[in-house]
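Asker: missing the sequence, but the structure's below:
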């Protein structure tokens, strides 16, 4: 099959099609040199399907007996092609040079192109109905960071609109809310522990934000706060009912173990985690004794994930209340904090 390629200079180049789009000769390489299309291969230029279809749609590439619709149908035999094409077209229309990359695409800095600049973003394309594998996303983010690139997930919804999310997996910096805590005594009541008022005021500093005041005489610890203080040897429950308390919680809460791992990690890093039930997540997290929490954190057991639609709702909610959205992927005692943030390229 022969291809006839027309550039902005209105000259045509013919090339054979052998499973990849190929444009041979000096005229073909002008597409690469002028606008960053394709990849040189000796004296030829390979155009990948997304590039070829984009050029065809712009009237810069014609293929004998195949118009734009026919080309789109042919390329769409490969799963996910149209989603990738929509992202490719959107980024090209923004005036940026984009090429296939180690994920789906790499995008160059504005005004730069292959051979005369370096790429800024690595992009993975997903559908709104895809299931997000957090371990895989974290691996992509680490790979991008090692290459000094920003990792971006481009999500194409069912109406072909695109949302871009920057993904970061940096370790949380040390917080500034560490207070010395002295050992206290408490009384088990259901799944809560009442701390004696004198001890509650004197030994659980207000800045550490442990518990809530049930009334003027009783400070109530949540289950996770209770477990944390027990594990640190900072709480004694009257009657020695610690094991009974733990067993009951584990039976009632299937998420308890990995939530507890994240809670302990945040506390040990001098952050203050509190329940984020009203936001639909596990923790709202405070730092620097602020009255406004800085992050929402949702604990995820290693090897699991969630639908992209749920991730999207979480990010939008966090943005609306001026918080960062982090997913804490727990693998044994190792915790990977993965931040999703909407961006505009």
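Answerer: Arrived safely. Everything quoted here is computed from the prediction, not taken from an experiment.
Asker: From here on, just use CA atoms for contacts and neighbour counts.
Answerer: Noted.
Asker: Against residue 90, how distant is the residue of the chain most remote from its centre?
Answerer: Distance from the C-alpha centroid of the chain peaks at residue 239, with 45.5 Å (C-alpha atoms, centre = their mean). Going from residue 239 to residue 90 by C-alpha to C-alpha, to the nearest Å gives 65 Å.
Asker: Could you do residue 37 as well?
Answerer: Residue 37 is 15 Å from residue 90, by C-alpha to C-alpha.
Asker: So between those two, which is more surrounded?
Answerer: residue 37 (24 against 14; other C-alpha atoms under 10 Å).
Asker: Show me which residues of the helix or strand harbouring residue 188 are buried.
Answerer: Assigned by DSSP states H and E, residue 188 belongs to strand 184-189. Going by neighbour count (16 or more other C-alpha atoms under 10 Å), the buried part of strand 184-189 is 184, 185, 186, 187, 188.
Asker: right, and the helix or strand after that strand?
Answerer: Strand 184-189 is succeeded, C-terminally, by strand 192-195 (DSSP H and E).
Asker: For that following strand, name the packing helices and strands.
Answerer: strand 184-189, strand 218-221, helix 223-231 (3 or more C-alpha pairs under 8 Å, 6 or more residues apart in numbering; DSSP states H and E).
Asker: what does that strand contact?
Answerer: Applying C-alpha atoms under 8 Å, 6 or more residues apart in numbering, the contact partners of strand 192-195 are 184-188, 218-223, 226, 237.
Asker: can you give me the helices for the stretch 1-150 of the chain?
Answerer: 25-35, 49-57, 68-75, 81-93, 134-146 (DSSP state H, counting those that start in this stretch).
Asker: For whichever helix or strand comes after the last one, name the packing helices and strands.
Answerer: Per DSSP H and E, the first helix or strand lying C-terminal to helix 134-146 is strand 150-156. On a contact count with 3+ C-alpha pairs under 8 Å, 6+ apart, strand 150-156 meets helix 81-93, strand 119-127, helix 134-146, strand 162-168.
Asker: want to compare, so here's the second one:
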């Protein structure tokens, strides 16, 4: 089937309608069918159309003014050869359910193509995922690494539901050792029941700095230091000096606690928190606090997802914004 180049696209005559009707290639117009660059490249690659004066290699060079064309072609080819019909837009691609196509079915995924080095702007991701949700689709990232291997991630905005209330701790007085708050005389304490702190010994509980700040601000803990009770703000400023991530961590911690989830340090897993849903033995999520206007390279996110999956947990990023905190989950999937 013969085609012609026209204004950055490839045009087929009326005979191109067969490709559209059978397999969803291109967009039908009055004068024929218009193919996007990746559709044209794929059809030339498979020998289904001819563009006079071009083979696949020269056509690829022709379209290389778009620096993403090779990456997009690799993703397009992979999805097509998995048995899906795929069209461009409204993000990079929309993918139809297997066996369905334009006019005779609906799309299942909205897909964005990235490289492993692309920066992920969490504000942009939240906006795109929400747009996908509003269209009742699933949001997918196709990441092309430096050796042109593909990995697919589904991205969701999770809305954690509150769970059964845990018992609030009783007001207690703690002592300050360096920056750590220790609660003495705490055998069988309600702090154990509410999952605050860690047992130092049979008589004492030591709180993490984030737990201490939060409990002091709620009035559950007072801390005596050098003969006087220090304020929550004084302690907060003391901690901020050596923990530059304290403020975003505290916001996410307090939000999770308001849902009656139990966040504990996620240091062993390389993240801010491991999170328990109630009194379960194992944590179910890893959560990283993300400040407004934060960007992370996709390869960093990939490491986070790999770690979470290896220990059978969900990987969530707690994105702080003007309206509150949005929990964005990244998970590897197989299309």
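Answerer: Structure received. Just so we're clear, the structure is a prediction, and the values are computed from it rather than from any experiment.
Asker: before we move on, which element is the residue farthest from the centre of the first structure in?
Answerer: Going by DSSP H and E, residue 239 of the first structure is not in any helix or strand.
Asker: could the buried residues of strand 184-189 of the first structure be laid out in a markdown table, adding distance to residue 128 of the first structure?
Answerer: As requested, those are arranged in a markdown table below (distance: C-alpha to C-alpha, whole Å):
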| residue | distance to residue 128 of the first structure |
| --- | --- |
| 184 | 49 |
| 185 | 50 |
| 186 | 48 |
| 187 | 48 |
| 188 | 45 |
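Asker: ok, of those residues, which one's closest to residue 291 of the first structure?
Answerer: Using C-alpha to C-alpha, residue 184 comes nearest to residue 291 of the first structure of those, at 25.2 Å.
Asker: For the aligned residue in the second structure for that closest one, which non-adjacent residue is closest in space?
Answerer: Using TM-score structural alignment, the partner of residue 184 of the first structure in the second structure is residue 172. Nearest residue to residue 172 of the second structure in three dimensions, chain neighbours excluded: residue 221, at 5.2 Å (C-alpha to C-alpha, 6 or more residues apart in numbering).
Asker: that older thread, which of the helices of the stretch 1-150 of the first structure sits most buried?
Answerer: helix 49-57 (a mean of 21; mean count of other C-alpha atoms under 10 Å).
Asker: Tell me the counterpart residues of it in the second structure, please.
Answerer: Residues 37-45 of the second structure are matched to helix 49-57 of the first structure when aligned by TM-score structural alignment.
Asker: average distance between that stretch and the first structure?
Answerer: Compared with the first structure after the fit, stretch 37-45 of the second structure shows a mean deviation of 0.3 Å (mean C-alpha distance after the TM-score superposition for the first structure).
Asker: Residue 220 of the first structure: what's it in contact with?
Answerer: Contacts of residue 220 of the first structure (C-alpha under 8 Å, 6+ apart): 192, 193, 194, 195, 211, 212, 213, 214.
Asker: Now, of those, which are buried?
Answerer: So, by 16+ other C-alpha under 10 Å, the buried ones in these are 192, 193, 194, 195, 211.
Asker: Redo those residues as CSV? Include distance to residue 271 of the first structure.
Answerer: CSV is the format used below for those (distance: C-alpha to C-alpha, whole Å):
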residue, distance to residue 271 of the first structure
192, 22
193, 22
194, 23
195, 22
211, 15
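Asker: now, among these, which is nearest to residue 175 of the first structure?
Answerer: Looking across these and measuring by C-alpha to C-alpha, the closest to residue 175 of the first structure is residue 211, at 19.6 Å.
Asker: Give me the nearest residue to the corresponding residue of the second structure for the closest one, chain neighbours excluded.
Answerer: By TM-score structural alignment, residue 211 of the first structure lines up with residue 197 in the second structure. In space, and not counting its chain neighbours, residue 197 of the second structure is closest to residue 207: 4.1 Å by C-alpha to C-alpha, 6+ apart.
Asker: Looking at the first structure, name the residue matched to the one you found.
Answerer: In the first structure, residue 207 of the second structure lands on residue 221 (TM-score structural alignment).
Asker: what does residue 237 of the second structure give?
Answerer: In the first structure, residue 237 of the second structure lands on residue 247 (TM-score structural alignment).
Asker: From residue 256 of the first structure, how far out is that match?
Answerer: 11 Å.
Asker: For those two, indicate the residue with more neighbours.
Answerer: Each of residue 247 of the first structure and residue 256 has its neighbours counted (other C-alpha under 10 Å); residue 256 has more, 16 against 10.
Asker: Not counting residues beside it along the chain, what's closest to the more buried one?
Answerer: residue 250 (6.2 Å).
Asker: ok, which stretches of the stretch 151-300 of the second structure are strands?
Answerer: For the stretch 151-300 of the second structure, the strands defined by DSSP state E, counting those that start in this stretch occupy 172-177, 180-183, 198-199, 205-207, 221-225, 228-230, 262-265, 273-276, 285-290, 295-297.
Asker: Now tabulate these in TSV and tack on distance to residue 310 of the second structure.
Answerer: Output for the strands of the stretch 151-300 of the second structure, formatted as TSV (distance: least, C-alpha to C-alpha, whole Å):
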stretch	distance to residue 310 of the second structure
strand 172-177	36
strand 180-183	32
strand 198-199	26
strand 205-207	28
strand 221-225	37
strand 228-230	42
strand 262-265	18
strand 273-276	14
strand 285-290	12
strand 295-297	20
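Asker: I appreciate the help and will end here.
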